[in-house]
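In: Dropping a prediction and its sequence here:
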Amino acid sequence: MKATSIVEFVRDTYKTDEFIPLHAPTFNGNEKAYVTETIDSTFVSSVGKFVDDFERKIEAYTGTAKAVATVNGTAALHAALYMADVQRGDLVITQALTFVATCNALYHMGAKPIFVDVSPVSLGLCPKAVEAFLSEHAEITEAGCIHKHTGKRIKAVVPMHTFGHPVELDELVAVCLKWDLVLVEDAAESLGSFYKGKHTGTIGDVSAVSFNGNKIITTGGGGMVLCKTQELGVRTKHVTTTAKVPHPYEFLHDEPGFNYRMPNLNAALGCAQIEVIEQYLVQKRSLAHQYMSLFEGTDIKYVVEPKYAKSNYWLNAIICPDVELREQLLQETNAAGVMTRPIWKLMHRLPMFENAMCGDLTQSEFLEAHLINLPSTPIETK
């Protein structure tokens, strides 16, 4: 397939000759009304009704016990790792094929990543690869799961639901139970995605969601910690709001905390966005099926949701048969004003993580060299 065919399809789909971004925010609900209400109330910072309302709406939508709003997705993941008791010097198993925020959060915890491979089924962390690494390099002791060579504690497993496609969670849960590890889901990209009927981010002990401007719904900048229990949620809320003890006028703080509070102004936007998420999901699924038809019968493979899941199809992706075609498509589509992107550079290739421990990364390296993301903004369906 030639780049011109993709460009023509995308331009016909979005009905414009202007530049087409990878994923733009869509505002066609109560966004202006709620934001204006927030401004009129003067409660534009971290106190206001929309923060509480947004947390309750996310709880209702995802089915999580407690949702805690944060200033961005990276802060949410940092808080989730903190609540999972990941400590300085710990090792955490995650995927090399991820956005850098996953590993930045680990870095700022003082933890070190162990990179293992992703699954061809989900493009996310592979349970078999995790088990293989642990069987070879780890042992269970009274202190927990220990890396045999370094003596360091392996504390958690952090899968990322790549492009919104849920990872094989049952299998990862089984591995974590066997090896005494905490499962922390990086669900930044997967709001609206379901694993065997359960929303992503609700199966691990704690998880993080992002509402960045390019996500399926946005608060401009923002995130959310999803907590499996009320008790964990209450403590997460306390720690992420400077650990301030309620008092009519005194400033009392009972432990070191984070100032990760989401402003009411951002939460107002989120309340409007979550009201129309089902509409966006229908539109994105329709777009995904159109892409499927476009590439059917070609040597380019369109990435579909796993059979066990219902994905939000956050970013549409294709896998090219060779590196040369991938480079050609990237160059020609972008030159034509249609934004396409390669997948992220693998984390162990970045200078700050180049000394990290790695398992076999065959599948990750293949995807790094062959995958392209295509424009994925939801559009109205007729």
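Out: Looks like it came in fine. Model, not experiment: these values are computed from the prediction.

In: going forward, measure contacts and count neighbours with C-alpha atoms only.
Out: Will do.

In: isn't V92 right next to P159, touching?
Out: No: at 10.4 Å, V92 does not count as touching P159 under the criterion of C-alpha atoms under 8 Å.

In: Contacts only, for the closest residue in space to Y14 that isn't next to it in sequence.
Out: Nearest residue to Y14 in three dimensions, chain neighbours excluded: I379, at 7.3 Å (C-alpha to C-alpha, 6 or more residues apart in numbering). When contacts are counted by C-alpha atoms under 8 Å, 6 or more residues apart in numbering, I379 touches 14, 280, 283-284, 287.

In: which of those tops the neighbour count?
Out: K284 (25 neighbours; other C-alpha atoms under 10 Å).

In: let's bring in a second model and compare:
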Amino acid sequence: MQMELIKLVRNIYSTNEFIPLHAPSFSGNEQKYVTETITSTFVSSVGKFVDEFEQKVQQVTGSAKAIATVNGTAALHSALYLANVRAGDLVITQALTFVATCNALYHMGAKPIFIDIELKAFGLCPVATEQWLSENAFIDEQGQCRHKDSQAAIKAVMPMHTFGHPVQIDELLTVCQNWNLTLIEDAAESLGSYYKGKHTGTLGRFGALSFNGNKVITTGGGGMILCQNQEDGIKAKHLTTTAKVPHPYEFYHDEAGFNYRMPNLNAALGCAQIEQLEVKLASKRLIAEQYLQFFENTDYCFVVEPEYAHSNYWLNAVVCPDANARDTLLETTNKQGIMTRPVWQLMHRLPMFANELKGDLANSEWAEARLVNLPSSPNY
């Protein structure tokens, strides 16, 4: 089966050379816009392409306001801060995620609570979240959700749309309403994904996108805060531009802000990339369909979008029968120049998060032992 899969991947990408997991493609106005930026000398955080890129992402996602940042982690950190998460606070998230989700918490002195995933979208499970809160949390007289043992405030729920597949947002929103928590979507991987017709990252109070080199579109490095209302958007822009109060010449900052604005040079690349978004997404769905057909009637299960969603298929994934089958697939494909990867190590296994609060992570551990990501670059 492994050699047949290698043949399929080589046919998809029409090459006998090394095939990466997800490579960027530059076939539009990238060089033109970047050259224009260099010629203008406005290569830093001031320039027309920053505003244009924000507007284009805003239009694509339907967000009330989109604020460009230097990377996805900066977008997450800003969203958490705007949601009033501070040092010592707790935030519910999933153990099966990329480390950036938890790094954003770590560097602001907040702590994760690791809750299990469901096995449809491999995202944070609302049932497991509600169960953990019922057993381990209470709401105090001021309406603040707190951990029973430590009394620490639980401020937010932060699911991640794994591989671009939307989590069960409605159910998580209900949990948040029951426990007075803020929903912040780690939508780093899900540009072009929709939950019941609404773009991911726009259903919680805040969402965070990433435009790293391995994402659907790239700005080299970059991210975006998606805000559900204009007021939060204004605050986000102020906070990420060192909280400088506008003035013809004076330098006055009214709070401790962040220097998180995306440079114009990166935004120029993003403007060219987003012009090709629909073509890239269409190509990725065609590739996913070929994988789906290949794995039919085998012991391997290709990961498809949930029935409530329209996914971008950022990283195609397959569930192997067991850990041995996973390892064999990884070893064979990589030896043949086809880059495949296991899912990330679960966060509670990493040394900096080993002692954090967690629920039963049986589904997360099951998925960790079986998931393999397949080459997913758009091909057009």
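Out: Cool, got the structure. The model shown is predicted, which means the values in this text are computed figures rather than measured ones.

In: The contacts of I379 of the first structure: which two are farthest apart?
Out: Y14 and Y280 (14.9 Å; C-alpha to C-alpha).

In: tell me the helices in the stretch 51-200 of the second structure, going along the chain?
Out: 72-82, 100-106, 126-136, 169-179 (DSSP state H, counting those that start in this stretch).

In: And V92 and P159 of the first structure? Which one has more around it.
Out: Neighbour totals were compared for V92 of the first structure and P159, and P159 leads with 28 against 24 (other C-alpha under 10 Å).

In: who touches the aligned partner of the more buried one in the second structure in this structure?
Out: Taking TM-score structural alignment, P159 of the first structure has P159 as its aligned residue in the second structure. Going by C-alpha under 8 Å, 6+ apart, P159 of the second structure touches 92-94, 123-124, 167, 184-186.

In: between those, which is closest to D232 of the second structure?
Out: Comparing those against D232 of the second structure with C-alpha to C-alpha places I184 closest, at 12.8 Å.

In: what about that closest one, neighbour count?
Out: Neighbours around I184 of the second structure, by other C-alpha under 10 Å: 27.

In: And the one 3 residues further on, by the same measure?
Out: Other residues near A187 of the second structure number 31, with proximity taken as other C-alpha under 10 Å.

In: That one contacts H165, correct?
Out: No: counting by C-alpha under 8 Å, H165 is not a contact partner of A187 of the second structure; they are 9.6 Å apart.

In: Make JSON lines from the contacts of P159 of the second structure and add distance to P306 of the second structure to it.
Out: Formatted as JSON lines, the contacts of P159 of the second structure follow (distance: C-alpha to C-alpha, whole Å):
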{"residue": "I92", "distance to P306 of the second structure": "23"}
{"residue": "T93", "distance to P306 of the second structure": "20"}
{"residue": "Q94", "distance to P306 of the second structure": "18"}
{"residue": "G123", "distance to P306 of the second structure": "11"}
{"residue": "L124", "distance to P306 of the second structure": "14"}
{"residue": "V167", "distance to P306 of the second structure": "9"}
{"residue": "I184", "distance to P306 of the second structure": "20"}
{"residue": "E185", "distance to P306 of the second structure": "17"}
{"residue": "D186", "distance to P306 of the second structure": "18"}
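
In: Between the residues you listed, which sits nearest T200 of the second structure?
Out: Once C-alpha to C-alpha is applied, the member of those that ends up nearest T200 of the second structure is E185, at 7.6 Å.

In: List the residues that contact that closest one.
Out: 158-161, 200-201, 203-204, 206-208.

In: What about those, which are in strands?
Out: 158, 206-208 (DSSP state E).

In: Neighbour-wise, which one of those leads?
Out: Top of these by neighbour count (other C-alpha under 10 Å): A208, with 34 neighbours.

In: ok, the closest residue to it other than its chain neighbours to I12 of the second structure distance?
Out: In space, and not counting its chain neighbours, A208 of the second structure is closest to I225: 4.8 Å by C-alpha to C-alpha, 6+ apart. Counting by C-alpha to C-alpha, to the nearest Å, the separation of I225 of the second structure from I12 of the second structure is 34 Å.

In: Settle it for me: which of those two has more neighbours?
Out: I225 (33 against 15).

In: Am I right that that one is in contact with A64?
Out: No: in this structure, I225 of the second structure is not within contact of A64 by C-alpha under 8 Å, at 10.7 Å.
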